[in-house]
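I would like to see how this sequence folds:
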Amino acid sequence: MEHTNIGKHISEKFDEELEGVRNAVLSMGGMVEQQLTDALKAIQTTDVELAEKILRKDSQVNDLELEIDSACTRIIAKRQPTASDLRLIVATLKTIADLERIGDEVKRLARVAQETFNSEQQHLLVNLENLGQLVVNMLRQALNAFARMDAEAALEVHRTDSSIDRQYEALLRQLMTYMMEDPRSIPKIMDVVFSARSLERIGDRCQNIAEYIIFNVHGKDVRHTSADSMEATIKNKR
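A predicted model of the protein is given here:
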């Protein structure tokens, strides 16, 4: 009986450690989401002060990544997790790496917010805002799917990337046309191009997170496979 209680205590402590890691990931994700929302606001309002605040806070995202990475390493060393627990830790490590990279893209957006645009160029930022809101929603949905470890919700996040890609390509065509009509605007428009590219990359990172969730839930690596293949994986494992 004593050995049973010891085993129970160890199991409870392990569960607490895993829950602590999960909560830290969600905190990191929430921070990155807020940074992205603020960066888009800073671009739209040319709020240089807000942009500088975003750049200063990036170190907090980096620090959280290191803390979570260390916590996962300690769990692996102490608990030697197997099966689903190990998959969760692997998915967590991959997720925080993508969240950190999303933070890097947000920094690029914040730097664009420090630039000035004339009234003719300003209207192009409206379309950038539309793309940005799609990406913010995708990130929020990816974090919600991670919080619940919901493979079906993750699949919907994965499918969302195609609409972001279409909007990104449409915006690029518009920007290229504008540059051809007014070559003097090329330096400023390139700032918008780079911002759009950063948003498109954030969408790709969210897609990665969705794949990690499906891997954790179903134990199958679905990277480099189609959404239909992922759906078949989810349905077959019900």
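
hey, let's count contacts and neighbours off CA atoms from now on
OK.

Quick check: which element contains the residue lying closest to Ile202 once chain neighbours are set aside?
Nearest non-adjacent residue to Ile202, counting by CA to CA, 6 or more residues apart in numbering: Ile102, 5.5 Å away. Per DSSP states H and E, Ile102 falls inside helix 83-113.

And for Arg223?
Per DSSP H and E, there is no helix or strand for Arg223.

and the biggest helix by length in the chain, what does it pack onto?
Identified as the longest helix of the chain according to DSSP state H is helix 2-45. Under the contact criterion of 3 or more CA pairs under 8 Å, 6 or more residues apart in numbering; DSSP states H and E, helix 2-45 touches helix 48-79, helix 83-113, helix 124-148.

got the angle between the first one and helix 2-45?
Meaning helix 48-79. If you take axes from the mean of the first three to the mean of the last three CA atoms, to 10 degrees, helix 48-79 sits at 160 degrees to helix 2-45.

Does helix 48-79 pack against any helices or strands, and if so which?
Right, helix 48-79 is packed against helix 2-45, helix 83-113 by 3+ CA pairs under 8 Å, 6+ apart.

Burial-wise, tell me which of those comes out on top.
Stretch with highest mean neighbour count among those: helix 83-113 (a mean of 21; mean count of other CA atoms under 10 Å).

picking up where we left off before, how far out from the middle of the chain is the longest helix of the chain?
Its chain's C-alpha centre and that of helix 2-45 lie 14 Å apart, by CA atoms, centre = their mean, to the nearest Å.

let's see this one next to it:
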Amino acid sequence: MDNFNISKHISGQFNLELEDVRNKVMAMGGLVEQQLAQALEVMASCDEQLAAKVVARDRQVNTMEVAIDEECTRIIAKRQPAASDLRLVLAISKAVTDLERIGDSAERIARLAAESHGKRHRGMLVAMEAMGRQTQRMLHDVLDAFARMDVDAAMRIHKEDVKLDDAYEGVVRQLMTFMMEDPRSIPEILDVLWAARSLERVGDRCQNICEYVIYYVKGKDIRHLDMTQVEDLLK
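A predicted model of the protein is given here:
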């Protein structure tokens, strides 16, 4: 609970409820982080059995999202939290949605990679390894920032999404070149494009979670603002 910098309440039960939902979020985050790591491993190895594990784990992630959302709804209805307590519950509810969608992206990557075995575009998937490592690092860092509600870390990670966007645009340009050179390759290259897009979306979801950290700690909604506006708002 100290990691969240949550003030103690008169009701000890309320503290326990916040602690419980916080633990569930971090457990879900750990599961999604493992799911993404395994999806990237499938991208490198085409391991169909590991891909099946990623797909199966996604059902577990979905179940956790529903359970945490229900817990947040119950806390709001029962405790009627205000100020920072309400912001915390809302941040958690929004964060689990993004975590679930990161899990969906990992599942999509694992499926596409497993199906690429023996196909010509196999090497293109392996070439996205650097982009995959970058998304994996972002997810790990944003989960750590969320656990500590660290605004400085959240701001740093938020800015890193620009690098991932640049890497994605580079992959798209390369794939477009391949398609123009050999139109027969278009169906297979579209699969690679979907995998790259899924990785790029993981970065976007991590950026969203950064915004929830800032919203909880600072009480400021920075969605849809450019970085200059964000820095001015948080001064």
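
thinking again about what came up before, could you save the helices and strands packed on helix 2-45 of structure 1 as TSV and add columns showing distance to Ile186 of structure 1?
Below are the helices and strands packed on helix 2-45 of structure 1 laid out as TSV (distance: least, CA to CA, whole Å):
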stretch	distance to Ile186 of structure 1
helix 48-79	22
helix 83-113	14
helix 124-148	13
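
nearest to Asn5 of structure 1, of the ones you listed?
Smallest distance to Asn5 of structure 1 across these (CA to CA): 17.0 Å, for helix 48-79.

Which positions within the closest one qualify as buried?
Within helix 48-79 of structure 1, the residues scored as buried using 16 or more other CA atoms under 10 Å are 48, 50-52, 54-55, 58, 61-62, 64-65, 68-69, 71-72, 75.

before we move on, back to that, which ones are touching the residue nearest to Ile202 of structure 1?
Taking CA atoms under 8 Å, 6 or more residues apart in numbering, we find Ile102 of structure 1 in contact with 32, 201-202, 205.

swap in Ala151 of structure 1?
The neighbours of Ala151 of structure 1, taking CA under 8 Å, 6+ apart as the test, are 145, 210, 213-214, 217, 234.

mind giving me CSV with those residues and columns for secondary structure, neighbour count and distance to Met180 of structure 1?
Output for these, formatted as CSV (DSSP: H, G, I helix; E, B strand; the rest coil; neighbours: other CA atoms under 10 Å; distance: CA to CA, whole Å):
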residue, secondary structure, neighbour count, distance to Met180 of structure 1
Ala145, helix, 22, 42
Ala210, helix, 32, 38
Ile213, helix, 30, 43
Ile214, helix, 28, 44
Val217, helix, 17, 49
Ile234, helix, 18, 47
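
quick one: which of the residues you listed is nearest to Ile186 of structure 1?
Ile186 of structure 1 lies nearest to Ala210 out of these, by CA to CA, at 36.0 Å.

what about the nearest residue in space to that closest one that is not next to it in sequence, helix or strand, and which?
The shortest distance from Ala210 of structure 1 to any non-neighbouring residue, by CA to CA, 6+ apart, is to Ala154 (4.5 Å). Assigned by DSSP H and E, Ala154 of structure 1 belongs to helix 151-181.

and the angle for the longest helix of structure 1 with helix 83-113?
Counting by the same axes, to 10 degrees, helix 2-45 of structure 1 lies at 20 degrees to helix 83-113.

Give me the distance between the counterpart of Ala52 of structure 2 in structure 1 and Leu109 of structure 1.
In structure 1, the residue paired with Ala52 of structure 2 is Glu52, using TM-score structural alignment. Glu52 of structure 1 is 11 Å from Leu109 of structure 1, where distance means CA to CA, to the nearest Å.

next one: Arg205 of structure 1
Noted for Arg205 of structure 1: a distance of 16 Å to Leu109 of structure 1, by CA to CA.

before we move on, what about Pro187 of structure 1?
Between Pro187 of structure 1 and Leu109 of structure 1 the computed distance is 15 Å (CA to CA).

same check, this time on Tyr212 of structure 1
Using CA to CA, Tyr212 of structure 1 is found at 26 Å from Leu109 of structure 1.

follow-up on the earlier one: and Tyr168 of structure 1, which of the helices and strands packed on helix 2-45 of structure 1 is closest to it?
Closest to Tyr168 of structure 1 of these, according to CA to CA: helix 124-148, at 6.9 Å.

quick check: angle from the closest one to helix 83-113?
Here helix 124-148 of structure 1 runs at an angle of 160 degrees relative to helix 83-113 (the same axes, to 10 degrees).

Does anything pack onto helix 124-148 of structure 1? Which helices or strands?
Applying 3+ CA pairs under 8 Å, 6+ apart, one finds that helix 124-148 of structure 1 contacts helix 2-45, helix 151-181, helix 186-218.

For the last one, grab the matching residue range in structure 2.
Right, the one you point to is helix 186-218 of structure 1. On structure 2, the counterpart of helix 186-218 of structure 1 by TM-score structural alignment is residues 186-218.

re the thing from before, closest one to Asp191 of structure 1 among the helices and strands packed on helix 2-45 of structure 1?
helix 83-113 (6.2 Å).

Determine how far the next helix or strand after that closest one lies from the middle of the whole chain.
Following helix 83-113 of structure 1 in sequence order, the next helix or strand is helix 119-122 (DSSP H and E). Distance of helix 119-122 of structure 1 from its chain centroid, counting by CA atoms, centre = their mean, is 30 Å.

give me every residue that touches Ser84 of structure 2.
216-217, 219.

With distance to Ala44 of structure 2 as extra columns, can I get those residues in a markdown table?
Shown next, in a markdown table, are the contacts of Ser84 of structure 2 (distance: CA to CA, whole Å):
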| residue | distance to Ala44 of structure 2 |
| --- | --- |
| Tyr216 | 38 |
| Val217 | 39 |
| Gly219 | 42 |
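
about what we covered before: run the chain-centre distance for the helix holding Ala154 of structure 1.
Its chain's average C-alpha position is 16 Å from that of helix 151-181 of structure 1, according to CA atoms, centre = their mean.

can you tell me the mean distance of that helix from structure 2 after alignment?
In the superposition against structure 2, helix 151-181 of structure 1 averages 0.8 Å from its aligned positions (mean CA distance after the TM-score superposition for structure 1).
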